[in-house]
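Visitor: Have a look; sequence and predicted model below, questions after that.
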Amino acid sequence: MPAAKSKKAVFSTGVAKGRDLLDSAISTSAIDEDRIQEIGARTLGEVLRTVPGIRVEDTGNGGYANYTIRGLPLAGLGSKFLQFQEDGLPVLEFGDLAQLQPDMLIHADLNLSRIESIRGGSASTFASNSPGGVINFISKTGEDEGGSIQLSTGLVHLDRKRGDFEYGGRLSTNLRFHLGGYYQTGAGTRDAGASAFHGGQVKLNITRDFANGYVRVYAKVLDDREAFFTTGPMRVTGTDANPTFNTIANFDPRVNNTISKNMPNVLSVGVDPKVVRTELAQGWHAKSAALGLEAKFDIASWTFVNRMRYSSNASAVGGSQPVILTSAPVLAAMFGGPGAQFSYATGPNAGRPVTNPATLNGNGLASFSSINNMGAPKADYFVNDFRASRVWNVGGGDLTTTGGVYKAYQKLTAKLFMDTAFQDFAGPDSALLDLTTAGGTKLTQGGIAAFSIWPITVLGNRYFDADYDITAPYGSLNFHTGRLSVGGSVRYDSGRVKGQRYGIEMGGNRTRWMPFDINGDGVISPPERWADGIRADQPAPMDYAYHYLSYSIGVNFRVSQNFAAFARYSKGGRALAETIVFTPTLDPVTGKPASSKDTYNPVRQAEAGVKFRTEALTLNLTGFVANTAEQNFQVNADANGVLTLVPFSRSYRAYGAEFEGSYAHGPFSITAAATYTHAEIKSDNTDATIAGNTPRHQPKLIMQAMPVVDLGAVSFGSSVVYTGSSYAQDVNKLKMPAFTTVNAFVEYRPVDRITLSVNGSNLFNALGVTEVTQASIPADGIVSARVMNGRTVAAAIRFNF
């Protein structure tokens, strides 16, 4: 059964040398290709929600989810303390880039052989910027001759057609290859009335085997466009401590989005200033072309491994996010004065007045929204990891020594251009709204209120171009004798950052609001009076260095053949990248911080646990504690309900326990896991009143279970994930309720080499709220929230050959 396949597998991610897990003082998990298919996930985040200790805020974007581990803070975006790797190398140097996140560049398809994860432990020293852990996506490399083709289609609330293929085998006695990929198209899981999914990827690797090692060349081309789901309106009743979240009329965030077929391409103001176009319906669009080399040889009792990859990456993200969400009459009066009136700016009703705004679309709601044109036009990445290991016979035991050097160059050009607009909420028929005063003055242009985020916030358009140069030598010693293993590892990260940044936060006249004829009609309309242009002739520099030491010490004792106990203490770090570019941390004149300690966040962790394994049963139990310092920013609502950006500097402490187990007997198998976390904000330099509070979005309990029955011709099972309640914001008022999602699958093999399958995701249509902008229930009961996808069902046919 799939659950038992990986129990005795040698684990190689985040360690010096692969070894039996009962002889290793680390916490790990692995998911093989069969289990990945059975989970029936629509997104990578859904797959990773089944991994113990990992918390995933996945709202069905296909990427752009948020990830953390063992109570480490998740204040911002992406995977700040958790590194994503593909075949042993990072996908991006930093996992929390707002414009391009690692899960936009990795997709679960038939190329995948296995997903390995390591939590804490030696992840701090065998990878940079990964103190929480490493998730490694390992590709097939042609060891097994054959391949497969799979065609799938959505059946319920899923408009997606997808084709996958893979084939591998030997070209000669010492040459093997693997080729695979996918292509998909459709509207996706939330009906926007237009296609949101286009694209796919192709991966190829060729391996030349030698008597003492191998050389592998691999390539990947990715061009994928998927939907981008932001927060949308929900109604909340009850109290902050015991709220009830409900959908509003004509807008269910499980199946609707703020973007619809009626959302046009809009114009924004870019650098110096130039007009740029935002395709709202595009969602996010990621491109990557990668070429890599891996070599491993045993020479004179030493094992040498070198992994190298260059990838040319780029992204574009377009979306609409409510800044002020309230009733349509209130919003019209707020911006247009008494008697102001909305009319439709886009869609089939364009030009018609909204005759009864209080009942608009049956919900009476409208928003003043930020229309975002963001992305990373250039995010090229080169990385090389070289290591040498040797096992010495010392005192009747094995002493494993490892030394290596990690080198990486991350290029990052990032943009954020913003307009503001009025919009309604009518599911796939949502549209932009024009606003006219009682005196007949039109305040908008095609629904656009301003070609900036003015007058709500001083936040302005941003652009920066930076180069990150990272060098990290590392080494480890591990001594194994009899039942005892003792080891330690160390890593020294140093980085050099140079670049330029443009934005109002830099002071002076670098960004300005000004009249600008966006559409070139020779007339300055009211929205064109407030155009946010960036002056390219007044950059602020980025010029600083950082360095920090990481280390990890562990001991493992194999009590018996089936039972082991371990303990480990680690200190790691995470260099700050984009999150400090537009903050006071970097001086606007020199581009340097007051101290190099302001450019990275340290993480200290301790863990201890026991492991038990037989042919049928595996049980792991680990206790952990982590202390973290963090500088970051987060988006929430101010006292007036207006979306705002809040920078902070604080410290956290988290402790808890993690359980993982699996059992197989005959046709039945089950894997299960549970993570209990008590997390606390220890101090906050910006708001001392939240010290002692629980960090936002942090549940105390997360549980997963996946039972499977395999009867040969038929197999079936489910994946159940429970996420406990958590606070919407750090002030600990409004709670987001606990929720459980249930996925299920059935596979039928009518003849050899053909498999028919049906899988369902969130079968009971749970309303899983993962984000709420407001800290407390507003007077009108309307909040801006992000939720899990609703119920979806898909079918597939797979041919193996």
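Guide: Perfect, I can see it now.

Visitor: only C-alpha atoms for contact and neighbour calcs from this point on.
Guide: Noted.

Visitor: okay, now Phe451: neighbour count?
Guide: 30 (other C-alpha atoms under 10 Å).

Visitor: Tell me how far stretch 529-542 lies from the chain's centre.
Guide: On the basis of C-alpha atoms, centre = their mean, to the nearest Å, stretch 529-542 is displaced by 30 Å from the centre of the chain it belongs to.

Visitor: Show me which strand runs longest in the chain.
Guide: strand 397-424 (DSSP state E).

Visitor: tell me the angle the very next helix or strand once past it makes with strand 397-424.
Guide: Later in the chain than strand 397-424, the nearest helix or strand by DSSP states H and E is strand 432-436. Relative orientation of strand 432-436 versus strand 397-424 (axes from the mean of the first three to the mean of the last three C-alpha atoms, to 10 degrees): 40 degrees.

Visitor: what sits up against strand 432-436?
Guide: 262-263, 332, 336, 340-346, 421-424, 442-448 (C-alpha atoms under 8 Å, 6 or more residues apart in numbering).

Visitor: Show me what counts as buried in the host helix or strand of Gly375.
Guide: Assigned by DSSP H and E, Gly375 belongs to strand 365-378. For strand 365-378, a neighbour-count test (16 or more other C-alpha atoms under 10 Å) marks 365-378 as buried.

Visitor: Phe210 - how many residues pack around it?
Guide: 12.

Visitor: Kindly provide the distance from it to Phe386.
Guide: 19 Å (C-alpha to C-alpha, to the nearest Å).

Visitor: try it against this one:
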Amino acid sequence: MEASFELANQWKIKNNGRFSLNKGSFVSPFPSEIGTASAIATSFAPDAQLQFTDGTAVNANSLVARIHMFDVTLNNFNNFVNDFKLSKSFETINVTLGYFKAIQNISMSWLWNSYLQEVNDDNARLINVIDGTNTNLSQNGLYAYGTPFGVIAVTEIMIPQYNVSAPYANLTIEIADAFTIDASARYDLGRVDGSFAGTVQTQFDINNDGIISQPEQSVSAIDNANSTAVNYEYDYFSYSLGLNYKINKRQSLFTRISKGASAKADRILFADLNYQDGEAINSLDFIEQLEAGYKRGFNNGALYATIFHAKTSEEGGFEATSNSIIENDYKSYGIELEGFYTISNVNLRGAVTYTKAEIDSGDNEGNTPRRQPDLIYNFIPSYNFGKEKQNAIGINFVGQTKAYAQDSNELIMPGFVMINGFANIGITKSLNANISVNNIFDTIGITEVEEGSIVENQTNYVRARPLPGRSMTLGLQYKF
């Protein structure tokens, strides 16, 4: 819903509201361990052996992955947001008073299952475990309804509701023709209500065949009888102050200082905190930022340069895959360059950001934050053609330099550049075709690594998340 009204004395009211019904699910494998078949088998029993589901033996020296399968149901992610504004423009001053309201449900069930699977990039096969008495400890590769191995949280359900109210004000002042000041302030008050539950082990006939199989003898179930109540409030004040100086019609200087925060929401759960007392938990992450820059326009393009410095806190957030609580402060500074230029039918766009980031607390103080490259960049040249320049072909370069896998800074993920392409062709006046190719050269770009180090002169296995491989999309658009 969107509505706007003009009141007396040139006051204006504008309201934007939205209500969304959201639910869904996702299933995704997470490799919790990689090892030889003999080592994985021994972890179940000294005399255990591994077999593929067709009954053939698994070579003792081949690699096997222990898979924890994310099976997540998003039960209720409904939300309501509304932004109400009252504004008026005076001769050199614009005033806006507003009230923001948001209600977000977060109800989801995390149901983990455990499998064994060969390490193979082409139709990897599932693997069963057979003990010394020839008893099958698994069923079609599934050896547990839950995650008995490792430290990943087993089964959990979260049902908190986040209710946010935030009055705010914005003031813009034009001083002469060249100087503009804008200032804004906002006060957020949040209320969190609900509960969450961990896991309890039980026997359960999952497939309803009347038999309690080996995996069904210890099934991880949601422990609703011992759920944890959540009922706390938080509040914070945020502000922004910006200055802009217009040198001439094509050049300007600007600077801004700001401070804000965000609530950790469901990421603060399962951290063994007092969820009845908002003062006793770190429910917020804060950021302070200072930036300054220069804008320059040309006949056929523009260039923007911004330097920045930021301080960020990330304290008390729970990470499910490592079953750990992240408590880091960060500081960073850098420069961002962005621009575009058109030469006849050729359009050039690009951006590059240099960031020098540093952990500012804890055991890893002074190190670079994990997964943070020094340089990220993109460059997009394109060519428009046709009578009305309705056709276009282009290529997109997206890349980054190397980054550390974890905060310990012992293992490096290499840099990469991914190349994408696109073409838009007008077949007729009403019919258009477009084709896009993602990752044309099937570049391997590693964005995350679970391990933080490797041991020299030993065999090491690293679990990594790469960029998606090459894919192509063809679309047709008809206007009538």
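Guide: Here it is on my side, so go on. Everything numeric in this text was worked out from a predicted model, so none of it was measured.

Visitor: Work out the TM-score between the chains.
Guide: Remark: TM-score between the superposed chains equals 0.93 [TM-score structural alignment, normalised by the length of structure 2]; 472 aligned residues with a C-alpha RMSD of 1.9 Å.

Visitor: re earlier: against which helices or strands is the longest strand of structure 1 packed?
Guide: In this structure, strand 397-424 of structure 1 packs against strand 265-269, strand 365-378, strand 381-394, strand 432-436, strand 448-450, strand 462-481, with contacts taken as 3 or more C-alpha pairs under 8 Å, 6 or more residues apart in numbering; DSSP states H and E.

Visitor: That one versus strand 381-394: what angle between them?
Guide: Using the same axes, to 10 degrees: strand 397-424 of structure 1 against strand 381-394 is 160 degrees.

Visitor: Okay, strands next: where are they in the stretch 351-480 of structure 2?
Guide: 375-385, 391-400, 403-404, 412-413, 416-426, 431-438, 446-449, 464-466, 471-478 (DSSP state E, counting those that start in this stretch).

Visitor: Comparing these, which comes out most buried?
Guide: Most buried of the strands of the stretch 351-480 of structure 2, by mean neighbour count (mean count of other C-alpha atoms under 10 Å): strand 403-404, with a mean of 24.

Visitor: neighbouring contacts of that one?
Guide: Against strand 403-404 of structure 2 from outside (C-alpha under 8 Å, 6+ apart): 368-374, 410-415.

Visitor: so where is it in structure 1?
Guide: Strand 403-404 of structure 2 corresponds to residues 726-727 in structure 1, going by TM-score structural alignment.

Visitor: How about stretch 236-251 of structure 2?
Guide: Using TM-score structural alignment, stretch 236-251 of structure 2 pairs with 548-563 in structure 1.

Visitor: What lies in contact with that stretch?
Guide: Contacts of stretch 548-563 of structure 1 (C-alpha under 8 Å, 6+ apart): 22-25, 121-122, 124-125, 483-494, 564-573, 600, 610-614.

Visitor: now for Ile67 of structure 2: what does it line up with in structure 1?
Guide: Per TM-score structural alignment, Ile67 of structure 2 is aligned with Ser369.

Visitor: Find the nearest non-adjacent residue to that match, please.
Guide: Pro322 (4.1 Å; C-alpha to C-alpha, 6 or more residues apart in numbering).

Visitor: so the one you found sits right up against Ser367, yeah?
Guide: Yes - at 5.7 Å, Pro322 of structure 1 and Ser367 qualify as touching, with contact defined as C-alpha atoms under 8 Å.

Visitor: Of the contacts of stretch 548-563 of structure 1, keep whichever come out buried.
Guide: Using 16+ other C-alpha under 10 Å, the buried ones in the contacts of stretch 548-563 of structure 1 are 22-25, 121-122, 124-125, 484-494, 564-573, 600, 610-613.

Visitor: Out of the residues you listed, which sit inside helices?
Guide: In helices, defined here by DSSP state H, the members of those are Ser124, Thr125.

Visitor: of all the helices and strands packed on strand 397-424 of structure 1, which lies closest to Ile777 of structure 1?
Guide: Nearest of these to Ile777 of structure 1, taken as C-alpha to C-alpha: strand 365-378 at 16.4 Å.

Visitor: Okay, angle between the closest one and strand 265-269 too, please.
Guide: 70 degrees.

Visitor: and strand 365-378 of structure 1, what does it pack onto?
Guide: Secondary-structure packing of strand 365-378 of structure 1 (3+ C-alpha pairs under 8 Å, 6+ apart): strand 275-279, strand 302-327, helix 328-336, strand 397-424.

Visitor: on average, how far is it from the matching bit in structure 2?
Guide: Here the mean offset of strand 365-378 of structure 1 against structure 2 after fitting is 1.5 Å, by mean C-alpha distance after the TM-score superposition for structure 1.

Visitor: out of the contacts of stretch 548-563 of structure 1, which are inside strands?
Guide: Counting by DSSP E, the contacts of stretch 548-563 of structure 1 contribute 484-494, 564-573, 600, 610-613 to strands.

Visitor: for Asp407 of structure 2, what are its contacts?
Guide: Asn364, Asn367, Thr368, Pro369, Arg370, Gly452.

Visitor: which non-adjacent residue is nearest Lys279 of structure 2?
Guide: Careful, residue 279 of structure 2 is Glu; it's not Lys. Closest residue to Glu279 of structure 2 apart from its sequence neighbours, by C-alpha to C-alpha, 6+ apart: Tyr234 at 7.7 Å.

Visitor: okay but that neighbour is in contact with Leu189, surely?
Guide: Yes - in this structure, Tyr234 of structure 2 is within contact of Leu189 by C-alpha under 8 Å, at 6.0 Å.
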